[in-house]
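Novice: next one to model:
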Amino acid sequence: MKKYLLSVLFLLFVLVPFRAANKTDLSNELESALKLRNQYSLRKEARIDSLKRLLYPSMDDNERFRLYNAIYEEYYTYRFDSAMLYVDKEEQVAMTLSHPAYRNLSIIHRSVLLSTSGYFSESIQNLEQIDSRTLNDATRIEYYAAYEWAYSMWAEYSNDKVYAPRYYEKEMLYQDSLISVLPTGSSLYNYWKGENLYRHQRYAEAEKYYQKALEGVPVNVRLYAMVTYGLALVYSKLGDWNEYEHYLIKAAISDQVCPLKENLALQELALHIFKNRNGEVSRANRYLNYSMEDAQFYNNRLRMLEIAKKFPSIVLSYQEQNLIKSRRLQWSLICISILSIGLVVSLIYIYRQMHQLHKRRKILADMNRELQHLNKALVNTNHTREEYVSLFMDLCAAYIDKLNKYQDLVKRKVKAKQTDDLLKLVNATKLSDTDAKEFFVNFDTAFLNLYPKFIEEFNALLREGEEIIPKRGEILNTELRIFALIRMGIQDSSRIATLLFYSPQTIYNHRSVVKNKAKMRDSFEKQVEELCAVM
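Specialist: From the prediction side, this is the model:
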């Protein structure tokens, strides 16, 4: 007895943590499936589109009916309106072919959709058109399943003591008929046998048949969702709430993966979490929102009504939880605010001290930068002065050399008594082209070294398209030289004419032409004087 007790305790210590870990893994798997729900829907729609692309106008009507049937099978737990559209198409083909078997199948499909959307009497009336004696085995299964579904939904919707028992009795009658035509031992047979035993409150036996039905069925098949949901209901009746939640989560995962928009597991799971997990109201609210999204997408008014009844209590609890959190947050904020005020006062004092120190450092840094800038400017200025003193000396030396040569020439002419030639030389008023060119090159080079951005800033004063650009081989042209001299403070046209070897009228004309190109003609020359303020 002692050994038996120790064994039981050992199993409890080992299996309970394992089960808890397994439930956590399963919950994480559900969260992953919910994150991927849009991708699963896109995959489903791609599969439907691939079936639709097989349709073409001239195809055989029998093949067309089979494709319509396949598309209906994809839609009937996914989108109500689209499923009904393809039932209409099935019926049209059946009428065209006068094919009783096709017509019966389309009636059964319409009945299933009518039951799902709450049109129970219309569903039954549709099924009553069928002579069950003419049905083949496969269609007979769908026929009994459609009746069972109609009365099951009607009983659930009625939920009273007068009509619901009658519908329930009819449901059980057609459920028995359905089981009788299913292949014994098949997954569907085991599922419906489990459903039947569950209805008769034989839960332990029902659990065995459900487990058999689940063997070998993949999670992305609707039967998997149906069986796991059935198992969850069985375990709720047996009082095993861990297993109940376990199989509800499995059913909810299958609903997302298939995907099935006509589903129950997620909203049942939301209610279970709401009632049993005080700290997970937001999770329950999120699951119920997903369920409402699915019901709206499928366009199932019954499911929407059902979820709407469950919403208020969860939403109210969710709001109350948020209110409690909000109040806690308010008190926390008050405490933090008081502490913050003290901290702010301290920081202000520290900041002022730091600010004074920063200002002193900044002033010192600015003075150092200014000193460095001035030193650099002084070095540049000295360097520039040295260059132009050197240039000036070169020019003086060149012109002294020319003067000496000119003086020697005069002496030779006087000695040779060539007074006429000497008179012609003295009367010459212009320098030679070579001398003028050399003078301009020296002037242009010196000026642009002093004011390197002169041409760029000068053209900025002119209208667009009127810019003055030196030709290839030129440094400055006549117009630029005139305004270069104005920039240097020489305003008088006569002085400019003398320096550039032109007549005053020519200089005046050039000035007028350029001024007419200026953006601001009246103040143009004043603006030129202010160009290149920084060397």
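Novice: drop to CA atoms for contacts and neighbour counts, all remaining ones
Specialist: OK.
Novice: find the nearest non-adjacent residue to residue 481, please.
Specialist: Once flanking residues are discounted, residue 481 sits nearest to residue 444: 7.6 Å by C-alpha to C-alpha, 6 or more residues apart in numbering.
Novice: what sits against the closest residue to residue 217 other than its chain neighbours?
Specialist: In this structure, residue 217 finds its nearest non-sequential neighbour in residue 224, 6.0 Å apart by C-alpha to C-alpha, 6+ apart. Contacts for residue 224 were tallied using C-alpha atoms under 8 Å, 6 or more residues apart in numbering; they are 214, 217, 218, 251, 254.
Novice: could you also give me the structure for this next sequence, so I can compare it with the first?
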Amino acid sequence: MVRLLMLFIVLVLTTVCSARQLSNQQLYQTLDSLIEQYNQLTADKERRVAIIKDGVKGLKLTPEQQYDLNQRLYDEYVAYKFDSAFYYIDKNVKALSGSSDHDRFAASAVRMAHILAVTGLFDRARRLLDKVNPDSISDQQKIAYYTQQSELNLYRSEMALATKYFYDYIKRAQYYRQLVMQIAPKDSYDYIFNQATYICEAGDTDQGIRILEDYLRKTDLGTRTYSIITSTLAFFYQKKGIPQQQEYYLLLSAINDERSAIRENNSLRSLSEVLMARGNNDDAYRYLLQAISEAKFYGSRIRMMQVGRMAPQILQLYDAERTQTQQRTNLLLFVISFISLVLAGIIIYTLILYRKKHAAGLQIIEMNKMLASHSAEIENVNTQMKEANRIKEEYIGRFLELSSLLISDGEQRLKQLNRLARERKLEELYAELKTMEPVNKGIRKFHSHFDTAFLNIYPNFICEVNRLLNSESQFAVEVDGTPVKHLSTELRVLALIRLDITDNQKIADILRSSITTIYTYRSKLKAKAINKETFEDDVRRIATYR
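Specialist: Okay, the predicted model is just below:
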């Protein structure tokens, strides 16, 4: 059944590319369907790789056969799982180190440099490429070598965004693109892609778009090349300020990534940015969570950093919505409290009037009439008190009704689920049950409460941490003149260390992160410290100042 569905999706996407008959809304439905099959698609990918491995079990391979096998497994893992791709290509690099076979060493070194660059290990990638002598390798390997040099400089430019080094890296990437175009066949992907990106960077975005759109018609679906071209076209349309076309190509790229189990991707994150800019925060958050999940699965620090930059923006929007809801609730409570105070004042004033009337009657009525009048007044007061009690009951009833309305929202969801189950709409029921929004909301509340409680106890914590760090690595204490009220992930790690929780696994469990991510954060923070040896001990000595 799954294979038939996948075949149907391929046919639909083929129609999209040739005639563009599907709307963006239909593409979103296709993308959501593929995301729901995430586990199945991952399992299919694992089975394909297992078939390759099982095919050589028990066989004694020659060095050349082992080289080819490692190369093939690397190609399977390169966009799927970082550590596995690194493992197999590292075997070839080590086996060919010092070898006279310059072409094969260059092929392995370029692949290793790519996988290192993808995960952010730029210096190691550069040092490995420096070992390749382009004058001693074939034109085919030169193309791969220059392409990787260009890619490495693009990654470094992204990390140097908004710094004076950004354009230096862009210029070097342009230089290597020119070298590729000098030796690559003019009808090859390497020539056409580098030509389009070079022209676009030089200022002629329209020509770059025409070149890639013409080549896209000849590109097979399901390939990484298809994902790269559509993602690049989305970037070109973003530069031109045409968000509709940008969104269209991001959808094609993301669909191809999900269908092909490509976990090293950027389209879902970019798509969530488009949706967030349009005000569709729920879908933006959903796609961002999927992008985070895939980046963690692959192990790419660059992609994690990219999605990490967006998370605070979406959380800020959710906080703004929550604040607005809280303000409306506070206003309603204020109105109810005001009405209650007015009613209490009326009751008190009524009692005062009746007391005055009773006092005046005592002065003009005879004793026996006074006793009767007194009884009548008591009865009258009791009647008024009963009326007051009815008024209280009415307002209590209204308050309970209001509370009931709030509770009914939860009941409506239960009824909806029961209805779906009763009508056997299992796919819709599964979609409703599968949603992680309640869990995610709990995580956000946990982070918010943790941040607020911690900063109440340690109000000067961020300032004290900054005193332990180099000046260029310090955290912001204020945003637009307002003190920071929420901690970043790095500061939460330090906060837990301040609370004497130092085990990486415990910190990862509390922050719902991976132990590798926590280890990376701690290593980076220690590297930024003035005194690296005593940094975490210094953090644990930060006082409350209360």
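Novice: can you give me the TM-score here?
Specialist: With the length set by TM-score structural alignment, normalised by the length of structure 1, the two chains reach a TM-score of 0.56; 324 aligned residues with a C-alpha RMSD of 3.0 Å.
Novice: picking that back up, ranking the contacts of residue 224 of structure 1 by neighbours, who comes first?
Specialist: Compared across those, residue 251 has the highest neighbour count, 30 neighbours, by other C-alpha atoms under 10 Å.
Novice: which of the three states applies to that residue?
Specialist: Here residue 251 of structure 1 is recorded as helix under DSSP: H, G, I helix; E, B strand; the rest coil.
Novice: surely it touches residue 223?
Specialist: No. Using C-alpha atoms under 8 Å, residue 251 of structure 1 is not in contact with residue 223; the gap is 9.8 Å.
Novice: any shared contact partners between the two?
Specialist: Jointly contacting residue 251 of structure 1 and residue 223 under the rule C-alpha under 8 Å, 6+ apart is no residue at all.
Novice: one step back: checking the contacts of residue 224 of structure 1 against structure 2: which ones persist?
Specialist: With both residues aligned by TM-score structural alignment, their matches' C-alpha atoms under 8 Å, the contacts of the contacts of residue 224 of structure 1 that structure 2 also has are 214, 217, 218, 251, 254.
Novice: and the fourth one? What does it align with in structure 2?
Specialist: Put plainly, it is residue 251 of structure 1. Counting by TM-score structural alignment, residue 251 of structure 1 corresponds to residue 253 in structure 2.
Novice: ok, for its match, nearest residue in space, not its chain neighbours?
Specialist: Among residues not flanking residue 253 of structure 2 along the chain, residue 227 sits closest, at 4.6 Å (C-alpha to C-alpha, 6+ apart).
Novice: could you check the distance from the one you found over to residue 216 of structure 2?
Specialist: Distance of residue 227 of structure 2 to residue 216 of structure 2, given as C-alpha to C-alpha, to the nearest Å: 10 Å.
Novice: same thing with residue 266 of structure 2?
Specialist: Per C-alpha to C-alpha, residue 266 of structure 2 is found 19 Å from residue 216 of structure 2.
Novice: please apply the same query to residue 81 of structure 2.
Specialist: For residue 81 of structure 2, the distance to residue 216 of structure 2 - C-alpha to C-alpha - is 26 Å.
Novice: got it, and residue 138 of structure 2?
Specialist: Residue 138 of structure 2 sits 28 Å away from residue 216 of structure 2, taking C-alpha to C-alpha as the criterion.
Novice: still on that earlier bit, from the contacts of residue 224 of structure 1, which is closest to residue 285 of structure 1?
Specialist: residue 251 (18.4 Å; C-alpha to C-alpha).
Novice: who's in contact with that closest one?
Specialist: By C-alpha under 8 Å, 6+ apart, the contact list for residue 251 of structure 1 reads 224, 225, 226, 227, 228, 229, 265.
Novice: in whichever helix or strand residue 430 of structure 2 is part of, what counts as buried?
Specialist: Using DSSP states H and E, the element containing residue 430 of structure 2 is helix 426-434. Buried residues in helix 426-434 of structure 2, counted by 16 or more other C-alpha atoms under 10 Å: residue 429.
Novice: quick one: contacts of that helix?
Specialist: 417, 420, 421.
Novice: what's the following helix or strand after that helix?
Specialist: Assigned by DSSP H and E, the successor of helix 426-434 of structure 2 is helix 437-457.
Novice: residue contacts, residue 283 of structure 1?
Specialist: Contacts for residue 283 of structure 1 (C-alpha under 8 Å, 6+ apart) come out as 270, 273.
Novice: which residues in structure 2 does the helix or strand hosting it align to?
Specialist: Assigned by DSSP H and E, residue 283 of structure 1 belongs to helix 281-298. With TM-score structural alignment applied, helix 281-298 of structure 1 matches the range 281-298 in structure 2.
Novice: with structure 1 superposed, average distance for the matching stretch?
Specialist: Once fitted to structure 1, stretch 281-298 of structure 2 is off its aligned match by 0.9 Å on average (mean C-alpha distance after the TM-score superposition for structure 1).
Novice: cool, and stretch 64-75 of structure 2?
Specialist: Relative to structure 1, stretch 64-75 of structure 2 is 0.9 Å off (mean C-alpha distance after the TM-score superposition for structure 1).
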